[in-house]
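>>> Okay, predicted coordinates and the sequence, questions at the end:
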Amino acid sequence: MYKNLLVTLFKWIFFGVMIGFIIGSTTSFLLHTNDFLGETRKDNSWLILFLPLAGLVLGYIYMNLGTSAGTELYKGNNLVIEGVHGKAKILRRLGPIVYLGTFMTVLFGGSTGREGAAIQMGGSVAEAVNTFFKVNVIDTKILLMSGISAGFGAAFGTPITGAIFGMEMVALGKMKYEAIVPCLVSSFVGHYTAEKIWGTEHETFIIQTVPELSLLSFAKVILLAILFGLVSVLYSQLRHGIHKVSEKYTKKNHAVRAFIGGMIIVVLTFIIGTNDYNGRSLDMLEESFSQDVPPFAFLAKLVFTAVTLGTGFVGGEAIPLFFIGATLGNTLYHFIDFPMSFVAAVGMIATFCGGANTPIAAFLLAVEMFDGQGMEFFFVACFTSYLFSGHHGLWPSQMIYEPKSRLFKIANGKTIKDVEQKKKY
């Protein structure tokens, strides 16, 4: 018995270290390159004019290299989730293609983030390891989850969050605890590889003051979390709606979809008269913790990101959700007697939680990002946002093992896509 335990433990540690090192290195490359491309775009605002052409090229790549034996790489994170559930096969070229697409999106001014590329590269590397070592089907799913963990942990410098995120992302109401060792090892190795070996630096967000614990303070946090959860639903529904409509009217011609999406972003940029909502928008995200930002910045970013990703550009949605939540919190700060940085922080975490449907990972993200400040408030905010966002979210392929509440009359084992389409079974 103990011999089998030690052999299994060694196997998971071996795979976790291997996947973590590779993903930590590739994620570091992703972050450094995104920083360079982001600065290049800021210094050359005219690059936004080429976003439609970039979309045309990106769509062409996905149409010609992104489909094989029923596998559609443009599904992105949804494809990785389906791979964990055994409903799809991850192609090894997923990672390189999504990296190229993310670089193009960031350089030419599409609104996107980073974790999508890191997670999909994690799935790609895990699939390569699966193929090389001829891993069995059950273990293949666990290694895919460890790839997700490594990508998230390295992308945000939050290894504990990354470990849990890999297990929590794929389904609502259930975590596969037998994956804890490879997920934990890969996330920590990925994080320290990116940070210590390759010198990757992550953004820091500082909460200046935390309110005193009181019933009134908790009541305010719950009210805020409800609003942030509903905003995450608004974003998710708009993004999915644009995706569905653009596929319908272009007959899944991804080149045409992205070209039109790029044109819309160019027009919106000129109408608003600023490039603040193009790319990752990290400057305003950081400013929302310390100074006033435009009151409708959250809405602008919501629309820019929904159009960008809904029409076929690629990247991640965590950073845009951070931005939407933090800037909305910055606006609401004027109406609630809470410190600005605290409301921005609650908005950032709760909005992400509502969209990702990962309350435990979101809570741990707050603990790691804010050094444990106000953890009681963040715990309540995360689960409130999770509950009030309903069965909606960023990734329609998420499985619902159990509804969030008995009030939701939903059969176990359905997906968010099934719920949103209101299929009858």
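Nice, thanks for sending it over.

>>> Every contact and neighbour count from this point should use C-alpha atoms.
Noted.

>>> Next SSE downstream of the lengthiest helix in the chain?
Counting by DSSP state H, the longest helix found in the chain is helix 2-43. Of the helices and strands lying after helix 2-43 in sequence (DSSP states H and E), the nearest is helix 51-65.

>>> Helices along the stretch 201-350 of the chain, start to end?
215-250, 254-272, 282-287, 297-310, 318-332, 340-356 (DSSP state H, counting those that start in this stretch).

>>> out of those helices, nearest to residue 89?
helix 254-272 (20.8 Å; CA to CA).

>>> That closest one vs helix 51-65, what angle?
Relative orientation of helix 254-272 versus helix 51-65 (axes from the mean of the first three to the mean of the last three CA atoms, to 10 degrees): 160 degrees.

>>> Tell me how far helix 254-272 lies from the chain's centre.
22 Å (CA atoms, centre = their mean, to the nearest Å).

>>> before we move on, what about stretch 202-213?
22 Å.

>>> related to what we said a few turns ago, how about the helices of the stretch 201-350 of the chain, which one is nearest residue 22?
helix 318-332 (22.0 Å).

>>> do you know how far residue 151 is from residue 239?
23 Å (CA to CA, to the nearest Å).

>>> more neighbours, these two?
Taking other CA atoms under 10 Å, residue 151 and residue 239 do not tie; residue 151 has more neighbours (39 against 22).

>>> In contact with the more buried one: list those residues for me.
Residues in contact with residue 151, defined by CA atoms under 8 Å, 6 or more residues apart in numbering, are 23, 24, 27, 115, 118, 119, 120, 121, 122, 162, 187, 190.

>>> try this one next to it:
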Amino acid sequence: MRRFWEPLLMGRQLLLWLVIGSLTGGLVGVVVTYFLKLLFWSINATSSWPLWAFGLALPGGGLITGLLIYYGAPDAAGHGTEAVIRAVHQHAGKINWKVAPIKAIATITTIAAGGAAGKEGPSAQIGAAVASAVADLLRFSAQQRQKIVICGIGAGFAAVFGTPVAGAVLGIEVLAMGDLWYEMLLPSFAAAVMAYEVAHGLGLTWTYARAAEFLPFSLGLFGRLVVLGIASGLAAYLLVLMMEGLHHGMDSLREKRRWWPPIFPVLAGILLFLLFVVVGRAPGGLSLGLLNQALSGHTVGDFMWWWKIVFVAITLGLGMSGGIITPLFVIGATLGSALSGPLGLPLADGAAIGMMAVTAAGANAPIAAIFMGMEIFGSRLGPDFLIAAVPAFIMIGNHSVYPSQRVRLQKSPWVPISIGVALEDTPDHPLPPPWIRRRQKHTSADSQRPPASMS
């Protein structure tokens, strides 16, 4: 009888999580939509301010952000998604309900004032918090809570980017470097689709310039896209190193010098205003104008990608609040645009491919980045995204904008890493120069691949 009942029981499990995922996605879509509308209203309200006004707004916004985070919810610091990943792995998805509203307000005070951050981190955190609240209401078990929170993460990403397939995959792929929880693909997709449809029905729109054209495949194109992918991985690596350096400096001053934590976002605001005076306001805020300029095939300057890295590292590295994926979009698009000339690529194509390659590297999520590229720019560019995303993913090494990601993959035998622990908890062993490094077989007991339960 087992062979008779097994498909029916599997179908019941599938139907159950399709329903739960859809209901969760609908709720997340409503909350994220109104958060985004408030954020865009705030940005429009400050967009016409003169430069001197940002000299007050940036430090003032930093102070409000610092006070909210320090006294309200420390998990709302930075870009937020890493706190959700940590909650999934360490607390079965249990999210403090206070984090979502504080994260939303702190992000608005950061971005509207000119801080360089994104809108997706708060959306994913809001989605996870809503899903965790649903789990509390329905009295879910720890494993069920973990699953529904993953649905909430994917729904948040889908609503903010307008990409349900990529949002569903990204919500799973960011949990671990080199692994996917296959059981959650369809429930997460159901949540992402429902969130997307609800957000669209409530009037949310997503605008991406789509000037990229199909590139006929050739060996030369393959080589040029690999080079672009390598450069994208190194750019993402540079961003991570700068953010980590500022984090460590901030922690050192707080612990050894007893600095008051809310002062760091204020210092970030002061530094950003000085950069506004020198560079201009284009790399600040969401930089959607800069992004669409690059994706439209217009020049944006050879070093705008560098300035965006600096702006983002200061904003998030010194304790202001916001997401990280949108900044990765902008860094990748401006880098791809700058390298299009030397690589002989159309400007719009270089920007689109660079955008997805930097995202694949920074988030350690190449599959989601490829899907996202195809959803935004069309499936004909899928092979190009793959060719650039994979070397970018390899080149960033064992680093990520999400330090709470679990390690499920050793990218190179010459760079050993403990499997099954978070990136932030892996020992930082020194490496000798490559020319004297011998290939070693990783034999640590924790190198066994853990089960797919993510627990």
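Right, received. Where do you want to start? Note that this is a predicted model, so its numbers are computed, not measured.

>>> Would you report the TM-score computed for these chains?
Here the TM-score for the pair of chains, by TM-score structural alignment, normalised by the length of structure 1, is 0.94; 419 aligned residues with a CA RMSD of 1.9 Å.

>>> circling back to that earlier point, what about the contacts of residue 151 of structure 1, which are in strands?
Residues of the contacts of residue 151 of structure 1 located in strands (DSSP state E): none.

>>> now structure 2: which of those match?
Compared against structure 2 with both residues aligned by TM-score structural alignment, their matches' CA atoms under 8 Å, the contacts of residue 151 of structure 1 retain 23, 24, 27, 115, 118, 119, 120, 121, 122, 162, 187, 190.

>>> now stretch 201-217 of structure 2, how far from the centre of its chain.
19 Å.

>>> Buried residues, it. List them.
204, 209, 210, 211, 212 (16 or more other CA atoms under 10 Å).

>>> okay if I get these as TSV plus distance to residue 22 of structure 2?
Formatted as TSV, the buried residues of stretch 201-217 of structure 2 follow (distance: CA to CA, whole Å):
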residue	distance to residue 22 of structure 2
204	19
209	30
210	30
211	33
212	33
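
>>> ok so, going back, make TSV out of the helices of the stretch 201-350 of structure 1 and add distance to residue 55 of structure 1.
Shown next, in TSV, are the helices of the stretch 201-350 of structure 1 (distance: least, CA to CA, whole Å):
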stretch	distance to residue 55 of structure 1
helix 215-250	13
helix 254-272	4
helix 282-287	23
helix 297-310	10
helix 318-332	19
helix 340-356	25
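
>>> Residue 109 of structure 1 is nearest to which of these?
Nearest to residue 109 of structure 1, of the helices of the stretch 201-350 of structure 1 and by CA to CA, is helix 254-272 at 8.3 Å.

>>> Report the angle between the closest one and helix 215-250.
Using the same axes, to 10 degrees, helix 254-272 of structure 1 lies at 130 degrees relative to helix 215-250.

>>> What lines up with residue 318 of structure 1 in structure 2?
Taking TM-score structural alignment, residue 318 of structure 1 has residue 325 as its aligned residue in structure 2.

>>> Any idea how many residues pack against that match?
Residue 325 of structure 2, neighbours per other CA under 10 Å, totals 23.

>>> what about it, distance to residue 55 of structure 2?
Taken as CA to CA, the span from residue 325 of structure 2 to residue 55 of structure 2 is 26 Å.

>>> Residue 249 of structure 2 now?
Taking CA to CA, one finds residue 249 of structure 2 at 24 Å from residue 55 of structure 2.

>>> do residue 431 of structure 2 as well
For residue 431 of structure 2 relative to residue 55 of structure 2 (CA to CA), the value is 43 Å.

>>> for residue 136 of structure 2, same thing?
Distance from residue 136 of structure 2 to residue 55 of structure 2, by CA to CA: 44 Å.

>>> out of those two, which sits in the busier spot?
A count of neighbours by other CA under 10 Å puts residue 55 above the other of residue 136 of structure 2 and residue 55, at 19 against 13.

>>> Tell me how far residue 26 of structure 2 lies from residue 14 of structure 2.
Following CA to CA, the distance that separates residue 26 of structure 2 from residue 14 of structure 2 is 18 Å.

>>> Settle it for me: which of the two has more neighbours?
residue 26 (22 against 16).

>>> Show me what that one aligns to in structure 1.
In structure 1, residue 26 of structure 2 lands on residue 21 (TM-score structural alignment).

>>> so who does the closest residue to that match other than its chain neighbours touch?
Distance criterion CA to CA, 6 or more residues apart in numbering; nearest residue to residue 21 of structure 1, sequence neighbours excluded, is residue 190 at 5.3 Å. By CA under 8 Å, 6+ apart, the contact set of residue 190 of structure 1 is 19, 20, 21, 22, 23, 24, 25, 150, 151, 153, 154, 159.
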